[in-house]
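> show me the folded form of this:
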Amino acid sequence: MPSTASSLASVATWIEALEQAVQQRNPGEPEFHQAVHEVLETLAPVISLRPELREAKLVERMAEPERQIIFRVPWQDDRGEIHVNRGFRVEFNSALGPYKGGLRFHPSVNLGIVKFLAFEQIFKNALTGLGIGGGKGGSDFDPRGRSDAEVMRFCQSFMTELHRHLGEHTDVPAGDIGVGAREIGYLFGQYRRMTNRWEAGVLTGKGTAWGGSHVRTEATGYGNVLFTAEMLKMRGEHLAGQQVTVSGSGNVAIYTVEKAQELGAHVRTVSDSAGYVVDDKGIDLPLLKQIKEVERGRVSDYAARRGSSARYILGGSVWEVPTDVALPSATQNELTAKDAATLVRNGVKAVSEGANMPTTPDAVRILRDAGVAFGPAKAANAGGVATSALEMRQNAGRDSWPFARVEEELAQVMGRIHDTVYETAERYDRPGDYAAGANIAGFERVADAMLAQGLI
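Alright, predicted model coming up:
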């Protein structure tokens, strides 16, 4: 679907002006600015071919959240000291369904980060085809080092305010960084207490004994590996036998390692904020799970207990390790232009994002120019929210599916996402550009729904 050069130039000028307007309207929010830029820079072919989208100000409307909620979260620690944190929920777009997206508890959380995550979630959720809108939330509360009782009191205070904005047909949060099964349990309990309703579909990531879904814990990591395998398949290769570098050591990283090993890859690395481990024998998954999920330890503990095959590097970059496939699974902007240049120099074939926006724009350009297959987060890590939507489906039918069925459904969703993204890139003369394909496909689905529903 080619566009004329003059038409594209005109649209590019309009997009540049729109970006500046977004930055002026949302000062001091660099992550949000980056997320908007990464989508807008790929939309010129769509806007030039579909002038009705520009006339209806679809892009301007899509870049403005439907609702931004900020609230006080007071709570008391075990010593009786009172603390005050800040809570956020950005309900960004509900054109395709109820707002859907996780809650993040981490000291770095602020409105700009929540808006970036929610904006990304719009397109990610659209790509799943499962009828969910985009939202995100969280708090600057740090659960690390806090007792279960302290975390419970914080979660109860947080949900006391947030509950009025939630509902299975309105807004359905899930977990994210700092919000796991423990936190979801406390949040759900307080929601029931405040509403006097057993509304299982209002939160996802629940325990399987009380409305949760199998595979939800594994889904983001599994989904990214499945997407990576599809990208390699398009190049006539398989994941089996490939050297794989994984960053992070939380939930996403652990289950990225698990699925990659299951498919025959050799995974040698995990990392945390202090450093990284290289294990020449391959990551010992049971040991990693024991240290991270049970003991809440550090990757340095893994290296100390693993033996001579593993070495711990304090500081530095995990991307210095030569690899065939890189799967960033820690946090935003962790893979820089310098890291991308190192990966390319070492012969990397594919980079796929398990975390949200872990690759900087300059790094993406370096990878793309070098012909590296690049899986953007809004497509590659959609497995988590896709399985959350499957959990909502089970809740609606008061049903519980076995692990194998959910895993098969997840594999089908990730296959469809890959094919949609790949074919959209081809349709707009961007063959192999998964980032452009994901942005355009997600945007078109949301834009068409918004057009159909009038000026909203």
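> hey, let's count contacts and neighbours off CA atoms from now on
OK.
> can you map out the strands along the stretch 51-200 of the chain?
67-76, 82-93, 99-105, 133-139, 171-175 (DSSP state E, counting those that start in this stretch).
> adding distance to N395, write those strands out as TSV.
Output for those, formatted as TSV (distance: least, C-alpha to C-alpha, whole Å):
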stretch	distance to N395
strand 67-76	26
strand 82-93	22
strand 99-105	15
strand 133-139	18
strand 171-175	12
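> most packed of those strands?
Most buried of the strands of the stretch 51-200 of the chain, by mean neighbour count (mean count of other C-alpha atoms under 10 Å): strand 133-139, with a mean of 30.
> between the strands of the stretch 51-200 of the chain, which one is closest to L18.
strand 82-93 (18.1 Å; C-alpha to C-alpha).
> could you also give me the structure for this next sequence, so I can compare it with the first?
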Amino acid sequence: MSQAVAQLKAIARARDPEQSEFLQAADEVLESLEAVFARDPKYVNVMERCLEPERVVMFRVPWLDDNGVIQVNRGFRVEFNSAIGPYKGGLRFHPTVNLSILKFLGFEQIFKNSLTTLSMGGGKGGSDFNPKGKSDNEVMRFCQSFMTELARHIGATIDVPAGDINVGGREIGFMFGQYKRLTRSFDCVLTGKDMTFGGSNIRPEATGYGCVYYAQEAIKALKNRSMAGLKCVVSGSGNVAQYTCEKLQQLGAKSLTFSDSNGYVVEPDGFTTEQLAKVMEIKNVKRGRISEYMTSGVQSSKAQYFAGKTPWEVPCDVAFPSATQNEIRKADAEILVRNGCYGVFEGANMPSDSDAIAIYHANGVVFGPAKAANAGGVACSGLEMAQN
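Coordinates of the predicted model:
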């Protein structure tokens, strides 16, 4: 490790010693820039500035549940870097959300957004609110309260949030409605909106489709293979995973798995279009668990559900981690390689830890990092901003 990288790592750790997710993301970027720092030392000082957010907003979110009891959650917005445009990045609603996770996501967003060549800076936000098990009215009241505070910090030329984990069209709609009520403005202050009020064509599909297109080109260039017939393991069962599966089907590949925090389901011959539609219904309409697929009536006789496990034990040609950060660790990567996997393309943000990435490189696995592989979503968001 060079002196410049060691110095920058020490600075980051001195400021935020407890923020493990952010420090992991920072280490990954700093180590990749070692040759740049050696060639042109002026960028050491530039990167020191990039490691510190321009602004961090943290606020209380009180909301009324269906029993008439006031609940309180914590909201965040990390406005990381606006050097090339307004802050741009999603909102995540999940009980694990904390400042470290949002700083890591915002830091990654800086570089991802710049790769699109569009004028977008980097940011991220969210709350430790968990929408699972909540009624539509409870989610609406939470979103309205969240936006009541957030509205004063965002704007079309300042900060334009979007969706992320547990923030889809329903939540974006609730927040956009509250923003309009507060500001009397139809500015492009949120992307990922429904087509009926300013959304963009193919935005829901963009991240998953883009990741598969990235994989297609990488495998063609580096392995001289097409996607047709490839066995693919996909983690997650939300927006990114669903449309990753759909595009794999369209290209003739076999998408074998879906997962959530409780376990995973596998279709050994690949999910059909009918089976994918049922998964979408379970997750998007019923807001259920992926285990419900096993009693849906469309599952094949070979389908299996594995509780408490992750899909990386399923033999595959290509893996698409599309759930959350650090879902592939060293042991998982070793299993993937041992089972013949030769491509990993990140639909989620930082789903592979540093040990897993080292195993990919050591074994010649084609690796598509999140900053590039899943940039299709934010690229489409940039078009929605221009459209509005």
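> can you tell which of the strands of the stretch 51-200 of the first structure is closest to A274 of the first structure?
Across the strands of the stretch 51-200 of the first structure, closest to A274 of the first structure is strand 99-105 (C-alpha to C-alpha), at 19.5 Å.
> and the helix or strand that contains A319 of the second structure, which stretch of the first structure?
For A319 of the second structure, the element it lies in under DSSP states H and E is strand 318-320. Per the alignment by TM-score structural alignment, strand 318-320 of the second structure matches residues 325-327 in the first structure.
> which stretches in the stretch 251-400 of the first structure count as helices?
Using DSSP state H, counting those that start in this stretch, the helices found in the stretch 251-400 of the first structure span residues 251-262, 285-289, 299-306, 337-345, 361-369, 377-380, 383-396.
> buried set for the first one?
Right, the one you point to is helix 251-262 of the first structure. Residues N251, V252, A253, I254, Y255, T256, V257, E258, K259, A260, Q261 are the ones in helix 251-262 of the first structure that count as buried (16 or more other C-alpha atoms under 10 Å).
> what comes into contact with that helix?
If you take C-alpha atoms under 8 Å, 6 or more residues apart in numbering as the criterion, helix 251-262 of the first structure is touched by 217-222, 224-225, 239, 246-247, 266-267, 270, 283, 285, 288-289, 329-330, 354-355.
> related to what we said a few turns ago, quick one: the helices of the stretch 251-400 of the first structure as CSV, columns for distance to V151 of the first structure too.
Below are the helices of the stretch 251-400 of the first structure laid out as CSV (distance: least, C-alpha to C-alpha, whole Å):
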stretch, distance to V151 of the first structure
helix 251-262, 19
helix 285-289, 22
helix 299-306, 24
helix 337-345, 36
helix 361-369, 36
helix 377-380, 29
helix 383-396, 23
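> which of the ones you listed sits most buried?
helix 377-380 (a mean of 28).
> in the second structure, what stretch matches it?
With TM-score structural alignment as the criterion, helix 377-380 of the first structure aligns to 370-373.
> ok, average deviation of the matching stretch from the first structure?
Following the fit onto the first structure, the mean deviation recorded for stretch 370-373 of the second structure is 0.4 Å by mean C-alpha distance after the TM-score superposition for the first structure.
> pull the number of nearby residues for Y214 of the second structure.
For Y214 of the second structure, the neighbour count with other C-alpha atoms under 10 Å is 19.
> report the distance from the helix or strand it falls within to the chain centre.
In this structure, Y214 of the second structure sits in helix 203-223 according to DSSP H and E. Counting by C-alpha atoms, centre = their mean, to the nearest Å, helix 203-223 of the second structure is centred 15 Å from the centre of its parent chain.
> before we move on, what about stretch 272-286 of the first structure?
22 Å.
> what's in contact with it?
247-249, 254, 257-258, 266-271, 298-300, 303, 306, 309-318, 330.
> and the aligned partner of E262 of the first structure in the second structure, how far is that from A373 of the second structure?
Matched by TM-score structural alignment, E262 of the first structure corresponds to Q250 in the second structure. Separation of Q250 of the second structure from A373 of the second structure (C-alpha to C-alpha, to the nearest Å): 18 Å.
> cool, E54 of the second structure as well?
E54 of the second structure is 26 Å from A373 of the second structure, by C-alpha to C-alpha.
> same check, this time on A358 of the second structure
18 Å.
> with G263 of the second structure instead?
G263 of the second structure sits 25 Å away from A373 of the second structure, going by C-alpha to C-alpha.
> next one: G168 of the second structure
For G168 of the second structure relative to A373 of the second structure (C-alpha to C-alpha), the value is 20 Å.
> cool, M47 of the second structure as well?
Taking C-alpha to C-alpha, one finds M47 of the second structure at 23 Å from A373 of the second structure.
> mind jotting down where the helices sit in the stretch 101-250 of the first structure?
111-128, 148-162, 181-195, 219-234.
> quick one, which of those helices is nearest to F88 of the first structure?
Nearest of the helices of the stretch 101-250 of the first structure (C-alpha to C-alpha): helix 111-128, 6.9 Å.
> so that closest one matches what in the second structure?
Counting by TM-score structural alignment, helix 111-128 of the first structure lines up with residues 99-116 of the second structure.
> got the buried residues for that stretch?
Buried residues in stretch 99-116 of the second structure (16+ other C-alpha under 10 Å): 99-114, 116.
> so which residue is dead centre in the second structure?
Nearest to the mean C-alpha position of the second structure, counting by C-alpha atoms, centre = their mean, stands A348 at 4.1 Å.
> check whether that one really touches E327, as I assumed.
No - A348 of the second structure sits out of contact with E327 when judged by C-alpha atoms under 8 Å, with a separation of 9.4 Å.
> find residues that contact each of the two.
P321.
> what's F197 of the second structure aligned with over in the first structure?
Match for F197 of the second structure (TM-score structural alignment): W210.
> how close does the nearest residue to Q178 of the second structure once chain neighbours are set aside sit to N349 of the second structure?
Leaving aside its chain neighbours, Q178 of the second structure sits nearest to Q144 (5.5 Å; criterion: C-alpha to C-alpha, 6 or more residues apart in numbering). Q144 of the second structure sits 27 Å away from N349 of the second structure, going by C-alpha to C-alpha.
> ok, R287 of the second structure next?
Taken as C-alpha to C-alpha, the span from R287 of the second structure to N349 of the second structure is 22 Å.
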